[in-house]
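1. My questions are about this predicted structure, shown below with the sequence.
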Amino acid sequence: MSLTQELAEKLAEDTFKVMDATGDDRFFMEVAKVIGASSTTLEEAYLTAVRVRMAERRARAFLVERLKQVQADGAGGDQA
């Protein structure tokens, strides 16, 4: 992993900690603006890391919801 990717991953990780603590789900855009003022390369890598994490969270929430639905359907008993 390149230095840029490593830094972007760590920044994204720390950003999500702040977003979780504050409830500000757009905070990452403020961080991206600060990064972009100095390095567009790091900004792009950071935004990619953020988007990947957001997609992973959405996918996990979807999986959990689907599992709950399946379990609820199964709890009623399958009768053929």
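-> Cool, the structure landed.

2. Please make it C-alpha for all contacts and neighbour counts, starting now.
-> OK.

3. tell me which element Asp78 is part of?
-> Here Asp78 sits in a region with no helix or strand, counting by DSSP states H and E.

4. how far away is Phe27 from Leu67?
-> As judged by Cα to Cα, to the nearest Å, Phe27 and Leu67 stand 31 Å apart.

5. Presented hereafter is structure B, for comparison with structure A:
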Amino acid sequence: MAGTIETLAAKLAEDTMKVMDETGQERLFVEVGNVLAAASQSLEEAYLTEVRVRMAERKARQFLVKKLSDHRAKTKAIEKH
């Protein structure tokens, strides 16, 4: 059963992130979590964990992209001098 919950939570989190991206509703995952809470606390918890992990990964990637971009800009500026 745990595998089923994790699989469903992962797919639902992935789909939710896509809808959030398209609609700009940054807190949609909370609403979906509330719907899940009424039906299955286990699925709600797994889902919220999946969403948080995905959101954290996005934030970390944005951080890395900025760091690399800043480094390249700095290197380019040094090369021009």
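-> Sure thing, it's come through. Since we're looking at a predicted model, the values are computed, not measured.

6. What is the mean deviation of the longest helix seen in the first structure from its aligned residues in the second structure?
-> Secondary structure of the first structure read by DSSP state H shows that its longest helix is helix 40-75. On superposition with the second structure, the mean distance recorded for helix 40-75 of the first structure (mean Cα distance after the TM-score superposition for the first structure) is 0.2 Å.

7. repeat for stretch 7-16 of the first structure
-> Looks like 0.3 Å for stretch 7-16 of the first structure (mean Cα distance after the TM-score superposition for the first structure).

8. From Met17 of the second structure, how far off is Ala24 of the second structure?
-> Just so we're on the same page, residue 24 of the second structure is Gly rather than Ala. 10 Å.

9. oh sorry, the question was meant for Ile78 of the second structure
-> Distance, Ile78 of the second structure to Met17 of the second structure, using Cα to Cα: 40 Å.

10. Which one's more surrounded, the two?
-> Higher neighbour count among Ile78 of the second structure and Met17: Met17, with 20 against 9, using other Cα atoms under 10 Å.

11. what sits against that one?
-> Met17 of the second structure makes contacts with 29, 51, as judged by Cα atoms under 8 Å, 6 or more residues apart in numbering.

12. before we move on, which element is it in?
-> Using DSSP H and E, Met17 of the second structure maps to helix 2-23.

13. can you pull the buried residues of that helix?
-> Neighbour counts using 16 or more other Cα atoms under 10 Å place 5-6, 9-10, 12-14, 16-17 of helix 2-23 of the second structure among the buried residues.

14. Closest to Ala37 of the second structure out of those?
-> Closest approach to Ala37 of the second structure among those (Cα to Cα): Ala9, at 12.6 Å.
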